[in-house]
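**Student:** sequence first, then the predicted structure:
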Amino acid sequence: MAMWFITITLTLLFSSLTAAENSDFFEYVSPNSLGLKKEKLLHLHFFLHDVTSGSKPTAVQIAEAQTTNTSSTFFGFLAIADDPLTVGPDPGSKVVGKGQGLYGFSDQNEVALVMLFNLVFTEGKFNGSTLSLLGRNLIFENERELTIVGGSGVFKLARGFADLKKYSLDNKTGNAIVEYNIYVFHY
């Protein structure tokens, strides 16, 4: 009788494991089934204009901590942005998209932002496509790097990095122009 009990118990155990592996909520698919062909590496170059002053700012404060105004690093300041992306550093140069997202001063010891940004492209073959950026941005450093964590449209399954270089920064107004060199793998 003990052998019969063990056999049934093992049969039920293995059948429940098999049922768990044959779940209805996932399946592996080929990239080709989504129309994804060969992965490519693309280089994008443009300038982001972050305007925090004047009558038409592109970035505005949405929150601050009680201690932000006494912090030497602006810790706790949070802003939302809708910054133009242009082919050249001149604000009047051709607009190719927008940098939309949040940034906040997130370090109590040095001036550093945490950035959650979408680059929304409005020109050419990339029109309607986005790249999503995430990372730490030491804004007073001349060069820094953010991670590309995804994308949409042409940039489905994107991954890569963005090299940022300070082009100009007005310490009085906070207005900045940042040069972006993006290297992104996508299908």
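**Tutor:** Arrived safely.
**Student:** contacts, neighbours, all on C-alpha from now
**Tutor:** Fine.
**Student:** so who does residue 14 touch?
**Tutor:** Neighbour list for residue 14: empty [criterion: Cα atoms under 8 Å, 6 or more residues apart in numbering].
**Student:** in addition, the following structure is provided for comparison:
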Amino acid sequence: MASRFVVLALLISCHALASTNAEETGFVGPLDRKTLGLKRKEKLSHFRFYFHESFTPNNATTVTVVQPLPKYNATTSFGSVGVTDNALTVGPERTSKVVGRVEGVVAATSQSEFNLLVVLNFVLTEGRYNGSSIVVLGRNRLSLKVRELPVIGGTGVFRFATGYAETNTIFLDPKTRSTVEYNVYVSHY
């Protein structure tokens, strides 16, 4: 019984400190859900995108800006960092309708296998999603056929977004180009 009283007293003290601290600092305060665009019911959406990378010097859409460490160059590319800016299409064909762009940073982060840390912004340009973006950040373990990455947020329609993305490589020629599929499952308002 005494331990319950101690826990209750501790919780009340923490709440009182948090309330007092918020008022004293001036930079913490309550939020109005409607002001933040959270007045609508939460939705769950599935987007299927494809992007088409080009690695050739004349029209590269993904480039390495930091070369891998010499020791890992041929095996894992550990240490390499690249940037990407690719068209998002509705189909796997390069001539499919463009619905946005995927822009981001990729880094080879494993010394033992070819894994990438990816930071990707799926910037949409069509319909009600025009100007909104979905942010994916996580470990892309390329040894797996289908990889899962977290959706960590977004902008516009996707403010406060959460979810996950599944990706797989449809086609890859490391010297010229690739086609990558992303299935994004996102909870948003």
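**Tutor:** Received, thanks. Since the model is a prediction, treat every value here as computed from it, not as a measurement.
**Student:** would you mind reporting the TM-score between them?
**Tutor:** In this superposition the chains share a TM-score of 0.84, using TM-score structural alignment, normalised by the length of the first structure; 171 aligned residues with a Cα RMSD of 1.9 Å.
**Student:** how about the counterpart of residue 91 of the first structure in the second structure: what's its closest non-neighbour residue?
**Tutor:** Residue pairing (TM-score structural alignment): residue 91 of the first structure is matched to residue 94 of the second structure. Closest residue in space to residue 94 of the second structure, ignoring its immediate chain neighbours: residue 52 at 6.6 Å, by Cα to Cα, 6 or more residues apart in numbering.
**Student:** quick one: what helix or strand has that neighbour in it?
**Tutor:** Under the criterion of DSSP states H and E, residue 52 of the second structure resides in strand 43-54.
**Student:** check the mean deviation of the helix or strand that that strand is followed by from the first structure.
**Tutor:** Proceeding N to C from strand 43-54 of the second structure, the next assigned helix or strand is strand 62-66, under DSSP H and E. In the superposition with the first structure, the average deviation recorded for strand 62-66 of the second structure is 0.8 Å (mean Cα distance after the TM-score superposition for the first structure).
**Student:** strand 62-66 of the second structure aligns to what range in the first structure?
**Tutor:** Counting by TM-score structural alignment, strand 62-66 of the second structure lines up with residues 59-63 of the first structure.
**Student:** flag every buried residue along that stretch.
**Tutor:** Buried residues in stretch 59-63 of the first structure, counted by 16 or more other Cα atoms under 10 Å: 59, 60.
**Student:** run through who's touching that stretch.
**Tutor:** 50, 51, 52, 76, 77, 78, 79, 80, 81, 82, 83.
**Student:** helix/strand/coil for the residue nearest the centre of the second structure?
**Tutor:** In the second structure, the centroid-proximal residue (Cα atoms, centre = their mean) is residue 136; its distance is 0.8 Å. Following DSSP: H, G, I helix; E, B strand; the rest coil, we place residue 136 of the second structure in the strand state.
**Student:** so what does it match up with in the first structure?
**Tutor:** The alignment partner of residue 136 of the second structure in the first structure, by TM-score structural alignment, is residue 133.
**Student:** now do the contacts for residue 88 of the second structure.
**Tutor:** Neighbour list for residue 88 of the second structure: 49, 50, 51, 52, 98, 99, 100, 101, 102, 122 [criterion: Cα under 8 Å, 6+ apart].
**Student:** overlap between those and the first structure?
**Tutor:** Of those, the ones still in contact in the first structure (both residues aligned by TM-score structural alignment, their matches' Cα atoms under 8 Å) are 49, 50, 51, 52, 98, 99, 100, 101, 102.
**Student:** gap between the equivalent of the second one over in the first structure and residue 19 of the first structure?
**Tutor:** Residue 50 of the second structure is assigned residue 47 in the first structure as its aligned equivalent, the criterion being TM-score structural alignment. In this structure, residue 47 of the first structure and residue 19 of the first structure are separated by 53 Å, where distance is defined by Cα to Cα, to the nearest Å.
**Student:** coming back round to it: wait, the residue nearest to residue 94 of the second structure touches residue 84, no?
**Tutor:** No: if you go by Cα atoms under 8 Å, residue 52 of the second structure and residue 84 don't touch, sitting 10.4 Å apart.
**Student:** what helix or strand is residue 99 of the second structure on?
**Tutor:** strand 98-108.
**Student:** part of a strand, is residue 8 of the second structure?
**Tutor:** No: according to three-state DSSP, residue 8 of the second structure belongs to no strand; its state is helix.
**Student:** helices of the second structure, start to end?
**Tutor:** 2-25 (DSSP state H).
**Student:** ok, back up a step: I'd like the contacts of residue 88 of the second structure as a markdown table, with neighbour count and distance to residue 62 of the second structure appended.
**Tutor:** Output for the contacts of residue 88 of the second structure, formatted as a markdown table (neighbours: other Cα atoms under 10 Å; distance: Cα to Cα, whole Å):
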| residue | neighbour count | distance to residue 62 of the second structure |
| --- | --- | --- |
| 49 | 23 | 17 |
| 50 | 28 | 15 |
| 51 | 26 | 11 |
| 52 | 23 | 10 |
| 98 | 18 | 18 |
| 99 | 19 | 19 |
| 100 | 23 | 16 |
| 101 | 22 | 13 |
| 102 | 22 | 11 |
| 122 | 23 | 15 |
